[in-house]
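J.: output the structure for:
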Amino acid sequence: MINHPGALSATQLSLSDLGTQLSDCVFVIVDLETTGGAGIDAGITEIGAVKVRGGEVIGEFTTLVNPGSSIPPFIATLTGITDSMVSGSPSVHTAVSMFLDFAGECVFVAHNAPYDIGFLKGACAKFDITWPSNKVIDTVRIARLALHRDEVRNCKLATLSSFFRTEVQPTHRAFDDARATTDVMHHLFERLGNYGVHTLEDLHAFTSRVSDVQRNKKNLADGLPGKPGVYIFEDPQGRPLYIGTSKNIRNRVRTYFTAAENRRRMSEMIKIAQQVRPIVCSTILEAKIRELRLIVSEQPRYNRRSRAADSVSWLKLTSEPAPRLIVTKQLKDDYAQGARYIGPFTSRAAANSALDTINETISLRTCTTKIAAQPRTDIPGCVRAELGKCVAPCTRDHDREQYLSIVNHASIAMSGNTATVVTHITELMKTLALQERFEEAANWREALGHYVNAVFRTERLRWIATTPEIVAAQNTIDGGWEIHVIRYGRLAAAGVVEPGFDPWPHVAALVASAEFVEPGIEPAPAGVTEEAFDLLRWLESDGVRLVASSSDLYMPINCGGKETLQLLDVRRVVGERLAAVTGHEPTGRPVGPRAPGVTRIAYF
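T.: Next up, the predicted model:
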């Protein structure tokens, strides 16, 4: 920490005072780096804070924190904070206690305050530390109200820092981000003067206010059912604007007309909305599935998630006379002709990465030329054939049996057995690492990840998509049962059995009345793949019991789990080689003087 002379004797803000000028308030701007997860886990890895009054820095606080658990590789790459860096640092209990002593009774400020303050509160709850009653200000909330949409595209810290041209730019390190937030806060305070905000109380009222539009439209929630289901905001012509789901439709819709709703898109949507149409559902899962189907079919303009749920890519081994790999958005019923599919991929780039791993391992042709069953030419049409990387199935005298053997290996690699591809790419990465070609090794690691994950997703999808009927149930809090009937990866029926009733007659009735579902094209389900994955997650969740299944539920033993562990081992090998060359563990950015490895508390 760093404190300026006289700062300790300065009068701290008393929250009982009225009309406290912003220039007289003492703010502590705080930022955390964490291991991810929920705030209650208290996985804090770094705390950075700046204490200011009247635009002047009067104190600084920064410390690495030992979270008591391993830092995930993704987080280490993002922040540059590794397990070895925090091994000798203060524990979460010690670091949070030190920070609270530094902050005193000042006003807490954070960018996306629910996240940072949530972790601090989680640490206090976990280690029995008294949480202070300090007021909290969120600069994200202020930015959304004080800035216009044509000024900034979003309210991320990096965006605002760039917009205001702050002296310090955020780096995903706590102290740098706290300093950047401090500059952003001061620029936002300058804007607030135009809104008549000059005191802490003005600021609270400004960030908590309900717009006139919200106030005038709150009657749209009147008469809505307090049950689980889907709610649809509609325009004057009855066209869906926004579709959502909730355990309690009435309570959820009411929140759109309170200060808690501050999303610009939602404010714009509420201005247009004429009515809210509810669809009551038996269970939350049914509501979620109905929401997904409606978003896909209606394409409401204010929904972002799931609008393209039916637009995915697949990697296909074709059924041509000389099969090859292609990326396609359309599944065909050509499994019996030898075609194989893995996916779905949410991006074409990921599908192409998976394609590259298979082509690197198995010498399939990569040309796009249509080849006849009986080619007539004697001259190979590509460089790969001349280099011996392709058996040239385009030529009359090629070894057909050899190429069919290659195709068979590719078919196996796309049918739940990743061993061949993983072994080959693993050895390739190790070779590249030994040659210090780390970037190439990392690229192959990511490509292999796309392939392995795709095979695993495909096999998970296959067993639910090819099963004619699955009946499963989950206990409710009050002792009843939620029952779902799933056919070919599509929700066919949902119902609830109240406590004290025999569930079996209800199960029989639900199955008898369930929707008739035609199977999809293997490995895809009858509906959109996102629905099938939602159903899979529910089936795999705690407390769900399998009531009946029309076929055995299983997955191939080598369909990705074991290979994923091997991939993690490869990442470790690459990291060790990189550490041997550079002298430190791989990080997302250099660890320098801006990222001290010791606690620093200073007052100016």
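J.: okay, CA-based contacts and neighbour counts for the rest of this
T.: Noted.
J.: could you list the buried residues of the host helix or strand of Thr420?
T.: Thr420 belongs to helix 419-434 when assigned by DSSP states H and E. Neighbour counts using 16 or more other CA atoms under 10 Å place Ala419, Thr420, Val421, Val422, Ile425, Thr426, Leu428, Met429, Lys430, Leu432, Ala433 of helix 419-434 among the buried residues.
J.: show me the helices in the stretch 101-250 of the chain, by range?
T.: With DSSP state H, counting those that start in this stretch, the ranges of helices along the stretch 101-250 of the chain come out as 113-126, 139-146, 157-164, 174-192, 200-208, 212-217, 249-255.
J.: what's the fourth one packed up against?
T.: This means helix 174-192. Of the remaining helices and strands, those touching helix 174-192 by 3 or more CA pairs under 8 Å, 6 or more residues apart in numbering; DSSP states H and E are strand 26-34, strand 44-53, strand 56-64, helix 139-146, helix 157-164.
J.: mind doing that once more with 6 Å?
T.: In this structure, helix 174-192 makes packing contacts with strand 26-34, strand 44-53, judged by 3 or more CA pairs under 6 Å, 6 or more residues apart in numbering; DSSP states H and E.
J.: to compare against the first, here's another:
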Amino acid sequence: MSQAVQHPSRWESQRSFDELGRPLRDVTFTVVDLETTGASAAGGSMITEIGAVKVRGGEVLGEFQTLVNPETQIPAFIAVLTGITNSMVVDSPPIESALPSFLEFAAGTVLVAHNAPFDVGFLRHFSEAQSRPWPAFEVVDTAKLARRVITRDDAPNCKLSSLARLFGATTTPNHRALSDARATVDVLYGLMERLGTQGVHTLEELQTYSSRVSATQRRKRHLADGLPHSPGVYLFKDDSARVLYIGTSRDVRTRVRSYFTASETRSRMGEMVRLASTVQAIECATPLEAEVRELRLIAEHKPSYNRRSRFPEKVTFVKLTREAWPRLSLVKKVLDDDADYLGPFGSRSMAEKCLAALHETFPIRQCTDRLALSPSRSACVLAELGRCLSPCDGSVDHDSYAAVVRQLRDTLLRQPDQVVELVNQRMAALAADERFEEAGVHRDRLASFVRAAARTQRLTSLTRCPEVVAGRREEDGRWVVHVMRYGRLAAAGVIPPGGDALAFVASLKESAETVLPSHGPLPAATAEETERLLRWLESPTIRLIEVDGEWTCPVDGAARQLTRNDYEPSR
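T.: Okay, here's the model as predicted:
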């Protein structure tokens, strides 16, 4: 199962005489990767493959690889992603046998994984499930380390595939455990080589590494003076009062001060601080209000050092038109036209994948022009392929076509099972024929649809409510209250100690922002703001004070499919 493979050393140590700790060249690492049936061991997901490489000083000491019988069906979605099918694992050992073998292989070494909480979390979970003591492994997370070392100029992100390309890995990651572990070895050494030039030569230095803080950064600590110790938003500005970066914190002054100390590990932030000349603070009544204000300010100023939420207006929707012969189309805006909309999608490509999944399931027309109630023209090639009911040449009557449209509308707004079941069947058939690339196309389309449907249903549940007032008791005993109107935060406040709660809520509602409803699923705010409100409303100990309207989600909606299948982006 394991074997020693000799390679020439690729890690040249650069130690100084006064260096303390364990030199990296002397540390034995076990680089591990897992493939699983889902994202959560606690939620019932199982391990399907373990791959590991043991290395020291650039030399591969041994490799470990085994498929694992999960003793449950591997979802088609996962089979397409990993290439591991039910037939491949049927004769493989269960986790009760595979885990002890791996722990023996890794004994006495430092564990390394890309996104270590995932892999190590699974291993610990099954170790505890077997009442097996978990060894006191030290752990190095190459994903976490890369986020401290790699800049945006180096790679677009810190995914394993991106880092493997950056460091010229000899193995291409392909969602198989041993291949991914081998690629992670190259990434680990690539990171260590970079850090060696910054004086990182021991395991202890590697585990505690943070970006160096320049004297220029330290001299700017005075920019935090006078800022409030309260929730709020802070804006770093340059000499021209241009906003460089916007952030939020429960304690603005303490957070801003951290940008001038070693606790700030992002290299881009060091660059931003060197350009900053002032910091503006906006106090907020609650942390949730601060989060919402941050989103709105980022959308307004589009600061160059904020990577997220910069262009919330650039979204796409899938629209089911209202006309004699309805069709699906991609649009940039939601109109007051009584049509049904799915979205918003952050990119047009994701919307196109969703549209393809719907067209695979429902053979409605894909032509873009309007058709009269009784059209008379020749059919297109899609009709000849059996992928369109072809109302244009009279192949289908209006009532039959309308019945299919009703099914499609129900799928968009309430129950997505028909699309999920059909696409899963196609993926399973393609995976069984080892046509993984084709199956992967269907997987991506299905994932885009399910995530969009779940998002639309959750957003619509709140945006249709004229008003929702909710409160929560914080750790300090005070009650925070938020007023939400049509999915937008309209007011936030904290009930004073000993104050009249009902009177406070009434006053807060009276002073709240007037919000007009938007069209379709589009909230009166950005989708991201409404999702923040939903996460807060769905958190523990929330008390609904008043609800104007019906805040409900379909029981058989898309959110149920999200919990049953791993439709999140790959790690």
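J.: hang on, the earlier thing: nearest to Pro556 of structure 1, of the helices and strands packed on helix 174-192 of structure 1?
T.: Put simply, out of those the one that sits nearest Pro556 of structure 1 is strand 26-34, at 36.3 Å, with distance taken as CA to CA.
J.: after superposition, how close is that closest one to structure 2?
T.: Superposing on structure 2 places strand 26-34 of structure 1 at an average distance of 3.9 Å from its equivalents, by mean CA distance after the TM-score superposition for structure 1.
J.: quick revisit: nearest to Ala413 of structure 1, out of the helices and strands packed on helix 174-192 of structure 1?
T.: Between Ala413 of structure 1 and these, the shortest gap by CA to CA is with strand 26-34, which sits at 38.0 Å.
J.: what residues sit buried inside the closest one?
T.: Buried residues in strand 26-34 of structure 1, counted by 16+ other CA under 10 Å: Val26, Phe27, Val28, Ile29, Val30, Asp31, Leu32, Glu33, Thr34.
J.: looking at those residues, spot the one nearest Val296 of structure 1.
T.: Within the set of the buried residues of strand 26-34 of structure 1, Thr34 lies nearest Val296 of structure 1; the separation is 35.5 Å, counting by CA to CA.
J.: give me the nearest residue to that closest one, chain neighbours excluded.
T.: Nearest residue to Thr34 of structure 1 in three dimensions, chain neighbours excluded: Ile44, at 4.3 Å (CA to CA, 6 or more residues apart in numbering).
J.: how far away is the one you found from Leu32 of structure 1?
T.: 7 Å (CA to CA, to the nearest Å).
J.: ends of stretch 51-59 of structure 1, how far apart?
T.: Separation of the first and last residues of stretch 51-59 of structure 1 by CA to CA is 5 Å.
J.: tell me the buried residues in that stretch?
T.: Neighbour counts using 16+ other CA under 10 Å place Lys51, Val52, Arg53, Gly55, Val57, Ile58, Gly59 of stretch 51-59 of structure 1 among the buried residues.
J.: can you check stretch 312-319 of structure 2 too?
T.: Along stretch 312-319 of structure 2, these residues count as buried under the neighbour rule (16+ other CA under 10 Å): Pro312, Val315, Thr316, Phe317, Val318, Lys319.
J.: and for stretch 137-148 of structure 1?
T.: Along stretch 137-148 of structure 1, the positions that meet the burial threshold by neighbour count (16+ other CA under 10 Å) are Ile137, Asp138, Thr139, Val140, Arg141, Ile142, Ala143, Arg144, Leu145, Ala146, Leu147.
J.: show me what stretch 136-147 of structure 2 is in contact with.
T.: In this structure, residues lying in contact with stretch 136-147 of structure 2 by CA atoms under 6 Å, 6 or more residues apart in numbering are Val110, Leu111, Val112, Ala113, His114, Asn115, Ala116.
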